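[1] Next input, structure requested:
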Amino acid sequence: MITSPCFIDSHFDRSATDRSKLAIFIEEYSELERKFSIFFLTLNFSDTSSVTKIVEHPITRCGEADPLRWCMGFFMDRLTNIRVPDLLSCCRGLLLLRVKCYPHLLLWNPSTRECKKVPNSPHLPYYHYMSISASALGYDFTLKTHKIVLICDNPLIDRHSYKFLVYNVKTNSWTPIYTDEDHKDLAYYLGTSKTLVNGAPHWLICYENPGDDTERYEIEYFDFATDEFVVIPQPDDPDFRVSFSSTLLDMEGRLCISHYSSGNVTVWVMEEYGVKESWSKTYFSNIYPVCFAKTINVALVRGFDQQVKASWFAFYNGKEKGIELKFLAGKSLANRAFTTFVESLISVETEKVEGVEVVRKTFLYISILFFSIHFFFLVM
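    Take a look at the predicted model:
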């Protein structure tokens, strides 16, 4: 019963709409200790109560598992200028991981502790995960299955060029994707992708203009139904800026983009998905939003203490309440990354099992129909 698709979808929807919690994964990585840890934070908050509590749930401590990341495994922290690990890739309760010194991807559900090894793609010769420039875990609602998209450096070409691959969890197979020349040869996929509730991973993409030193930035998502990139319209507001220092965020399924400049952060929110005129903006001073809860007024934020040269994290609960709860104080936070997470009972093997079950039932129905027709003609 609890493995049925209807029950799993219902459980996920309830978890996603729970307004009393903000679930956060914290990745702890230490180059000195060669240690990778994930633990789960639940922030219990209320719009009316003045009390905010934080509950820490250790999940695993594993020296082998490593989040799949790109840009040589690191991005630059804009507050501290320290190289830190990139964020985890997650979608509908599953996380995409890799294993050090072991050329396989892993799908992991931290809620059920279930893990699945993803087979290597046969479409990429000399396959190595250091060649992955960008990656994302998403969901195809048409086929009702999780999918992985990889954007890899082409090892057979000396110049800058990418190969695109999509993995279907239900069929356990890889498919090469053929894109236009701009996406293959001129694009750079910046930072961390953000997979929204529509299952589509979004990227901030920088395009080189051939013949000069100029560049342009686009916000695009990968459509698993058509295997194509689609451009998200940007506002015409002269204050809207997109650059290498911009970051994509997710606020309960709404696409956000932040821009950091001189200690201030401008956050733009697309209130109605795909509608150019629906972008709105707000400002944060001396704090950097890491992830949002239900509204732009409820967020996990990061700051930097110049005196002790250390980052701090806090729960921000609107302009009236402001910084409510600082946590992880006194710990080394330079090598930590955060991403919001919604618990799910989905099995990494369920999709494959369900596909086999559909085939089995279809064969059974056809067999019954065949024997019924055969019996009818015998009687006649």
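
[2] Going by C-alpha atoms from here, please, whenever you check contacts or count neighbours.
    Will do.

[3] Just checking, which helix or strand succeeds the helix or strand hosting residue 95 along the chain?
    Assessed by DSSP states H and E, residue 95 sits inside strand 94-99. Sequence-wise, the next helix or strand downstream of strand 94-99 (DSSP H and E) is strand 102-109.

[4] In the helix or strand that comes right after that next one, which residues are buried?
    Using DSSP H and E, the helix or strand that follows strand 102-109 in sequence is strand 114-118. Neighbour counts over strand 114-118 (16 or more other C-alpha atoms under 10 Å) mark 115, 118 as buried.

[5] Second input sequence below; structure requested for side-by-side comparison:
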Amino acid sequence: MTRKNLPEDVIVEILLRLPVKPLLRFRCVSKHWRSLISDPHFAKSHFNRASGQTQRLLLHTPSGLGSLEVDAPFEDGSALRELVLPIKRQYRDVRIVGPCNGLVCVCLLHDPIEFYVWNPSTGDYRKLSDPGFSPNSDINAYMRGSGYDSSTDGYKLFVDPYTIPRPPIRVEAKVYSLKKNSWKSNPLIIGILVNGALHWIVDLDPGVFRIFAFDLAEEKFREVPPPMEENDDEGEDMIYFDTLSNLGGRLCVNVDRPDHIELWGMLEYGVKESWAPLFTVGYFTFLRTCDQLLTVGSPTPLCFSRGDQLVALGHGNGLRRSNSKNEIIEKTANGICPRGYEEAVFVEPLLSPNDYDFHGGQRFPVMKSD
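    A predicted model of the protein is given here:
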């Protein structure tokens, strides 16, 4: 059967099942295929199908960038891909936050400060408008997170304008809307994106913890019920809520106990009774000594792999993969995950940062890295 006799919907269905890399090559087949694969609606449909597929870890080190397939053996060299930033800057001058739906926020720490949204899978990127930070805050600005607002089909970037000298209380942050191509001031937001909101832990008093959320659509704060109430001074061992994470679309929290960490997940968002323990990790599964526990804190869960295995960042000790019996299955080889890197989990998308915004009725020009 020739291509002319193949129905259009069948062609689309086949292409939607393919990974990003071959789709990028297939744009050269014909003008029709290029138009089809480059269409924002096709990209969104492709991402929605790919959301349950193979996850990758974005690795950022002072010496370079790469992505690692989560389910592949850590020692498999083919699972690690080298990435090249779209901007010709030294990596020590760069901060990376995200990804959110596969798009990464890049901050160039120089004067004046610059922000970009970048798709590491396709090379598409877009420079953001000037946030208007003062000269004293330019090189010390901190990106705090990015999120996708499904109600408006828009992305938002949150930046804390860290100034010198540092004020005693931080009360404001800059929020960038990719759809409006503009910045505005907002209360300081630092959090983990789950269910259209950014979440973070607030330590009110010793042993008293709360989880708060900032809704991206309504731009309002709310409290999320924790898995358990504060510590009982009369009996139970002291517990701490240490780290929030998004694992498989669920809000999760590390509950630190005297000799181990319990990873709890909210199975039904917003329902207190749905909190359940998902994993138990001994401190020394990821940390070698008591000194490390005191200085670097508990491990940071990144994602589940191969069904029921946990991949976590052991801080100074790199990545570890453990099973439900608290046994280390494997760890990163030397050089793949050195100390001091920033990590993020993503699925490779076709989405472009230029597809989510129209300015004066005209689509922003697509920029690609060399």
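
[6] if we can go back for a sec, whereabouts in structure 2 does the strand holding residue 95 of structure 1 align?
    On structure 2, the counterpart of strand 94-99 of structure 1 by TM-score structural alignment is residues 103-108.

[7] List of residues touching the matching stretch?
    89, 93-99, 113-120, 143, 146, 157, 351-353 (C-alpha atoms under 8 Å, 6 or more residues apart in numbering).

[8] same question, stretch 293-305 of structure 1
    Counting by C-alpha under 8 Å, 6+ apart, 19, 22, 79-80, 251-252, 286-292, 310-319 sit against stretch 293-305 of structure 1.

[9] To which residue of structure 2 is residue 108 of structure 1 aligned?
    Aligned counterpart of residue 108 of structure 1 in structure 2: residue 118 (TM-score structural alignment).

[10] mind checking how far that match is from residue 254 of structure 2?
    30 Å (C-alpha to C-alpha, to the nearest Å).

[11] what do you get for residue 320 of structure 2?
    For residue 320 of structure 2, the distance to residue 254 of structure 2 - C-alpha to C-alpha - is 16 Å.

[12] sorry, back to before: report the buried members of the contacts of stretch 293-305 of structure 1.
    Using 16+ other C-alpha under 10 Å, the buried ones in those are 22, 79-80, 251-252, 287-292, 310-317.

[13] can you tell me which of these are in helices?
    Using DSSP state H, no member of those falls within helices.

[14] Tell me what angle the strand holding residue 95 of structure 1 forms with strand 114-118.
    Using axes from the mean of the first three to the mean of the last three C-alpha atoms, to 10 degrees, the direction of strand 94-99 of structure 1 lies 60 degrees away from that of strand 114-118.

[15] distance from strand 94-99 of structure 1 to structure 2 after superposition?
    Compared with structure 2 after the fit, strand 94-99 of structure 1 shows a mean deviation of 0.9 Å (mean C-alpha distance after the TM-score superposition for structure 1).

[16] what's in contact with stretch 223-240 of structure 1?
    139-140, 142, 147, 177, 179, 200, 218-222, 274-277, 279.

[17] Make a PyMOL selection of the buried ones in those.
    Typed into PyMOL, the line below selects the buried ones among those, using 16+ other C-alpha under 10 Å:
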select buried, resi 139+140+147+200+218+219+220+221+222+279
